[in-house]
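Asks: Quick one, structure for this:
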Amino acid sequence: MSELTDSRKRAFTGILVGALAVATAFGIYQAYRSSEISDERDRFTVQSDSLMTVKNNLEEEINGLTKDLNDERDENAELVNKTEYINGLLAEKEKVVSKLNRETANLRKQGKSKDEQLTILNNQIIALNDVKVLMERNLSDLQANNANLISENTEWKAKYDELRTQSDELNTRIASLNKKVDDIIYDSPADNFRVEALKPNSKVTAKAKKAHTLKVSFVVPEMVKTSTESMQTLYLTILDDKNVPVKGAEKEVSIMKGEKLMPIAVHATQTVDFSKNPQNTTFMFDVKEKLAPGTYKASVYSNNDYLGTVEFKVRNSFLFF
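Replies: Model (predicted):
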């Protein structure tokens, strides 16, 4: 049993020695291999740095060449522009040369020598001098005539101012006379101007609440008849004591009073032939609202004239009358 154990120990020891030898050999190999890898890595690093340097140099050369190429391109573009400009100048030159050639040909066609042209110019100068002398003579005559015209113009201006003053005075007198005529016509009442308040049975009443119709009648004045056209439209307007139109006006018209338009409320209208003589005219106005007791005015107008106004009164109703 003891021999068996020793044999195992020797075997185990031999295995350990062999394993140690193998491990030592492997360690030596790995160390050698690691040294080779490190050397190779250093070699590759040096090669990489060298290649990087070459790359940087190539990039610098490429950038320089690119800049040179761009400069050349700009120079070429400038040369192209200059070439186009020069071509334009050459074309313009060709046009000018062609024009000069045409003018030269025209001058040659005229076939006149310098002497002939000078002779023509001298003759023209002589003719112009003659015209100048004639114009100077005419200028003297014109200056004399101008002095006469200025004198006559001063006289005519004085006469014009005098006539203008007379015209203004005459216009003022005419305006004054027209105003007087308008005032005379405006203040001339119609003849037999009267107003009657009628009941529904057409009987006359003086009571305000019983007045149903207002009858306005008059005779056209001779002055108006002779100063207007034969056919005229007449308008009746009725105002209270505050000059307010009574209710029931059918429309409003504008009539001429002098040179101004005057609006009036129309309560009744009548077309009259002024050529008839005598000319009796009657208006009938149906009262739309009961009249208040008081004083009223009935006025009659045509389109261009005032024919007159008459006042009338209506009163309150008392207990028995």
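Asks: C-alpha from now on. contacts and neighbour counts both.
Replies: Noted.
Asks: in a strand, that's where residue 218 is, yeah?
Replies: Yes: remark: residue 218 belongs to a strand, assigned using DSSP: H, G, I helix; E, B strand; the rest coil.
Asks: which element is the residue nearest to it when sequence neighbours are not counted on?
Replies: Nearest non-adjacent residue to residue 218, counting by CA to CA, 6 or more residues apart in numbering: residue 193, 4.3 Å away. Here residue 193, judged by DSSP states H and E, is contained in strand 191-198.
Asks: One more: residue 255?
Replies: Here residue 255 is assigned to strand 251-257, by DSSP H and E.
Asks: same question, residue 296
Replies: strand 294-301.
Asks: swap in residue 270?
Replies: strand 268-273.
Asks: Another for comparison:
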Amino acid sequence: MKGRNYKLSLLVIVPAMIIGACQKDINLPGIANDPMLYMPQSSRGTPFNAVEVVSREPGQKDTVYYRPYSAYLEGKELANQDIEVEFSIDHKKLDSLNVLELAAGRTAYELLPAGSYTEGTMKATIKKNERISSIQQFGINPKLLKEEKRYLVPISIKSVSPDLPVKSAFKTTYYQVSLTVPDFVSGTYTAGGMRNGDDYGTDPTKVRKTITKVANHTYDVNLIANLGPWCCSNKFTLKVNPADHTVLVSGHLEDAGNLLTNREGTVSTFDPATNTFVLFYNYSYYGFVAKMSETLKKL
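Replies: Next up, the predicted model:
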């Protein structure tokens, strides 16, 4: 089977309205004559910098993607001694931003879930006679992320030794992380199964069907059983639980009262490795009830 990719977007943003000034923070335009530190990865001039990375799908080897963070010494002179810089994931910045997000009616950001990232050492050194610190790496494994979530990771300069001022507008780098899952499910499927109707006995059902994504983890199927447009209109929806790949079947046949439901005592499933649905459902048609066992396999 060909490998598939999940896209993960990282956006580096700096909402200036929430960057509070501490006692030693200085925010001067241009290049300062006196030494001053900032994070070169923080955004300048645009709301964010977008970076796309690619992750393996479930079942394949984990891929971790790294993004750098570091400190830069601004000023007329190079460092006259080693400068030690400590960074931290800044929870206060996240909380401050979420106050604004919620006030605007938007969903709050979350930190990345435990186990989905590595912080690196959170320490760096600007060597004597240099300006840029050693480069640290923040790693993200997208396997534990969810497509519908909003993630934000603020990394700030926490402390500097010897004590030097920090440029307040550029002391924090925000990684806004979002997962995009490409649609590998939609397409044409072969369908094989059995229909056990009260009056029709047991009939083999072998047709081709079209499955189309309509929302996250939700798909429409163009045919119920082998009942095509010559019979009646269909509403056949499959909702996949991404946690365990069980499938909820719903819909109706021609009239909204002719329900399509999961068959009691059975579990419908989806195998993402092979793009195969195994479905157990009932459908009714003005008093007639049929029980379907059906396997849909993508061509």
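Asks: Next, the TM-score between them, please.
Replies: For these two chains in superposition, a TM-score of 0.28 is obtained (TM-score structural alignment, normalised by the length of structure 2); 123 aligned residues with a CA RMSD of 5.2 Å.
Asks: re earlier: can you give me the buried ones in the helix or strand that the strand holding residue 270 of structure 1 is followed by?
Replies: Next helix or strand after strand 268-273 of structure 1 toward the C-terminus (DSSP H and E): strand 280-286. Neighbour-count burial for strand 280-286 of structure 1 flags 281, 282, 283, 284, 285, 286 (criterion: 16 or more other CA atoms under 10 Å).
Asks: need the residues you listed in a markdown table with distance to residue 151 of structure 1, can you?
Replies: Below are these laid out as a markdown table (distance: CA to CA, whole Å):
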| residue | distance to residue 151 of structure 1 |
| --- | --- |
| 281 | 66 |
| 282 | 69 |
| 283 | 69 |
| 284 | 72 |
| 285 | 73 |
| 286 | 76 |
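Asks: just checking, residue 195 of structure 2 touches residue 282?
Replies: No: counting by CA atoms under 8 Å, residue 195 of structure 2 stays clear of residue 282, with 9.4 Å between them.
Asks: overlap in contacts of those two?
Replies: Jointly contacting residue 195 of structure 2 and residue 282 under the rule CA atoms under 8 Å, 6 or more residues apart in numbering are 290, 291, 292.
Asks: Neighbours of residue 203 of structure 2, how many?
Replies: Residue 203 of structure 2 sits with 12 neighbouring residues when counted by other CA atoms under 10 Å.
Asks: Just the element for the closest residue to residue 192 of structure 2 other than its chain neighbours, please.
Replies: Spatial nearest neighbour of residue 192 of structure 2, chain neighbours left out: residue 206 (4.6 Å); criterion: CA to CA, 6+ apart. Using DSSP H and E, residue 206 of structure 2 sits in strand 201-215.
Asks: List the buried residues of the helix or strand following that strand.
Replies: Per DSSP H and E, the first helix or strand lying C-terminal to strand 201-215 of structure 2 is strand 218-221. Applying a neighbour-count criterion of 16+ other CA under 10 Å, one finds 218, 219, 220, 221 buried in strand 218-221 of structure 2.
Asks: okay if I get the residues you listed as TSV plus distance to residue 298 of structure 2?
Replies: Shown next, in TSV, are the buried residues of strand 218-221 of structure 2 (distance: CA to CA, whole Å):
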residue	distance to residue 298 of structure 2
218	16
219	14
220	14
221	12
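Asks: tell me how far the helix or strand hosting residue 56 of structure 1 is from the chain's mean position?
Replies: Assigned by DSSP H and E, residue 56 of structure 1 belongs to helix 2-110. Its chain's average C-alpha position is 73 Å from that of helix 2-110 of structure 1, according to CA atoms, centre = their mean, to the nearest Å.
Asks: Okay, buried residues for the next helix or strand along the chain from the strand holding residue 296 of structure 1 please.
Replies: If you walk from strand 294-301 of structure 1 toward the C-terminus, the next helix or strand you reach (DSSP H and E) is strand 306-314. Within strand 306-314 of structure 1, the residues that count as buried by 16+ other CA under 10 Å are 306, 307, 308, 309, 310, 311, 313, 314.
Asks: now do stretch 235-252 of structure 2
Replies: Buried-residue list, stretch 235-252 of structure 2, by 16+ other CA under 10 Å: 235-240, 245-252.
Asks: For it, measure first residue to last.
Replies: End-to-end distance for stretch 235-252 of structure 2, by CA to CA, to the nearest Å: 5 Å.
Asks: rewinding a little: count of neighbours near the residue nearest to residue 218 of structure 1?
Replies: Neighbours of residue 193 of structure 1 (other CA under 10 Å): 20.
Asks: Also the one 4 residues further on?
Replies: The burial metric for residue 197 of structure 1, expressed as a neighbour count using other CA under 10 Å, is 24.
Asks: how close does it sit to residue 286 of structure 1?
Replies: 10 Å.
Asks: what do you get for residue 57 of structure 1?
Replies: The spacing between residue 57 of structure 1 and residue 286 of structure 1, counted by CA to CA, is 125 Å.
Asks: and if you look at residue 97 of structure 1?
Replies: 105 Å.
Asks: ditto for residue 107 of structure 1
Replies: Distance from residue 107 of structure 1 to residue 286 of structure 1, by CA to CA: 106 Å.
Asks: is it true that residue 97 of structure 2 lies in a helix?
Replies: Yes: per three-state DSSP, residue 97 of structure 2 lies within a helix segment.
Asks: That one: neighbour count?
Replies: If you count neighbours by other CA under 10 Å, residue 97 of structure 2 ends up with 19.
Asks: Repeat that for residue 192 of structure 1.
Replies: Residue neighbour count, defined by other CA under 10 Å, stands at 13 for residue 192 of structure 1.
Asks: which one is it nearest to, not counting chain neighbours?
Replies: residue 218 (5.0 Å).
Asks: Repeat that for residue 10 of structure 2.
Replies: Once flanking residues are discounted, residue 10 of structure 2 sits nearest to residue 177: 4.5 Å by CA to CA, 6+ apart.
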